[in-house]
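Asker: this is the structure alone, sequence omitted:
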């Protein structure tokens, strides 16, 4: 339930309780000021009692089980969602330092559009993003390979997460869909799969608009997840 809706229900509950107290304990022995005032009071009293009973029933039958189920589902969905955030937050990293990734789960690492664009201008598609270690060798992972892997992981994670769709909040679903439907994920293969059209010295600035759009949507998802209270 949305926060505003919950506030309205609690306000009406408080109003109903106050009405019951006033009608039965405060105003009970006071003579009628208006004609049919007693009958009108009885109607308000009965409606208030009905609302109080309905609210208690709603909390016991709907809210408590829903919160319990939400907490159980969240343990699974949060793992997948934070995986998407972690994968997306590593989309690029500054070439000048090579000190870790731009992990945006740490708000101190948030970068501006200008900073992001400058990083893209300094990095080539075939530059080294990271290194892959195996028992027999150490091999370079280029940004081209990294982008392909990121797209694949995001799409796979979305499929895994949406198995829980009936239990997800609509805002959560929207934020995931915004990421999956972003140009980088939905159209990036046109650039990344056709290596014949890619210059060996190609810098990432030609992909800057879609990369930064992806980055912003990952940030929105991260903000949403950090705001969830169970």
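Answerer: Right, received. Where do you want to start? Fair warning: this is a prediction, and the values are worked out from it, not measured in the lab. Numbers count the residues shown, from 1 in each chain.

Asker: can we go C-alpha only for contacts and neighbour counts from here?
Answerer: Noted.

Asker: SS state for residue 141?
Answerer: Assigned with DSSP: H, G, I helix; E, B strand; the rest coil, residue 141 falls in the strand class.

Asker: how about the longest helix along the chain: buried residues?
Answerer: Using DSSP state H to define each element, the chain has its longest helix at helix 64-89. Buried residues in helix 64-89, counted by 16 or more other Cα atoms under 10 Å: 70, 74, 77, 80, 81, 84, 85, 86, 87, 88, 89.

Asker: likewise for stretch 118-137?
Answerer: Neighbour counts over stretch 118-137 (16+ other Cα under 10 Å) mark 119, 120, 121, 123, 124, 125, 126, 127, 128, 129 as buried.

Asker: next up, a second structure to put side by side with the first:
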């Protein structure tokens, strides 16, 4: 509330308020009645306008932003959960703990290529129904990617309320190779045309961006 232009406006309000209340008790001799009335009317108009701004604009908008903030947090949590299921499934298949931020891209590629076969079933649990679903690896990854795309589109409906750091993170995710080309790579009917090494590379880079989103989520409290 007290930042930028709002800070300037608040300072002006305080000054005018002081002038207004000083005029109620004392009028300096060097001020004419006409000038005193002008100062009084300006001060009074400004104070009344400020009160109306608080009542009709600032407070309702503050409540709206709070409600939207909670909804945005919920969507972010869903995006993170969908992408965490990728890592959870890879950990189950490889029997190795994965920390994207502490692995190199080459290490992830090697693990993925040696342990993951796109035509095999992915070991994961449906987080909604808590049942084991049957998807081949490429269809499983594709399903999570498509779900994430839908969530991001929903998130952008609140664009005017999103903070700049979040918009930057979302933009980096959207222009990532996995986001841009993953659907085409994972949905090809002929799995022989798939490039597991390239998929692993794109997936690794993409999940590093998801880690940025996790970091941002912590700042929301």
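Answerer: Thanks, I have it. None of these values were measured; they are calculated from a predicted model.

Asker: TM-score for these two?
Answerer: Overlay of the two chains. TM-score (TM-score structural alignment, normalised by the length of the second structure): 0.65; 207 aligned residues with a Cα RMSD of 4.2 Å.

Asker: post-alignment, the longest helix of the first structure versus the second structure, mean distance?
Answerer: Helix 64-89 of the first structure, aligned to the second structure and superposed, deviates on average by 2.5 Å (mean Cα distance after the TM-score superposition for the first structure).

Asker: distance from the chain centre to that helix, please.
Answerer: 10 Å (Cα atoms, centre = their mean, to the nearest Å).

Asker: now stretch 179-197 of the first structure
Answerer: How far stretch 179-197 of the first structure lies from its chain's middle: 23 Å, per Cα atoms, centre = their mean.

Asker: span of it from start to end?
Answerer: Terminal residues of stretch 179-197 of the first structure lie 26 Å apart, using Cα to Cα, to the nearest Å.

Asker: buried stuff in that stretch?
Answerer: Under 16+ other Cα under 10 Å, the buried positions of stretch 179-197 of the first structure are 179, 180, 182, 183, 184, 185, 188, 192.

Asker: what helix or strand is the first one located in?
Answerer: Taking DSSP states H and E as the criterion, the element that holds residue 179 of the first structure is helix 170-180.

Asker: thinking again about what came up before, return the closest of the buried residues of helix 64-89 of the first structure with respect to residue 15 of the first structure.
Answerer: Nearest to residue 15 of the first structure, judged by Cα to Cα, of the buried residues of helix 64-89 of the first structure is residue 70 at 29.1 Å.

Asker: the closest one touches residue 167, doesn't it?
Answerer: Yes: counting by Cα atoms under 8 Å, residue 70 of the first structure does reach residue 167; the two are 7.3 Å apart.

Asker: circling back to that earlier point, show residues contacting the helix holding residue 179 of the first structure.
Answerer: The contact list for helix 170-180 of the first structure (Cα atoms under 8 Å, 6 or more residues apart in numbering) reads 154, 155, 158, 165, 185, 186, 214, 217, 218, 220, 221, 224.

Asker: most neighbours, which of these?
Answerer: The most crowded member of these is residue 218, carrying 24 neighbours; neighbours defined as other Cα atoms under 10 Å.

Asker: residues in contact with the counterpart of that residue in the second structure?
Answerer: The pairwise alignment with the second structure assigns residue 218 of the first structure to residue 210, based on TM-score structural alignment. By Cα under 8 Å, 6+ apart, residue 210 of the second structure lies in contact with 80, 83, 173.

Asker: distance across stretch 150-159 of the second structure, terminal residue to terminal residue?
Answerer: OK, stretch 150-159 of the second structure end separation, Cα to Cα: 15 Å.

Asker: and the most centrally placed residue in the second structure, how far from residue 208 of the second structure?
Answerer: The centroid of the second structure falls nearest to residue 166 when counting by Cα atoms, centre = their mean (4.0 Å). To residue 208 of the second structure, residue 166 of the second structure is 15 Å away according to Cα to Cα.
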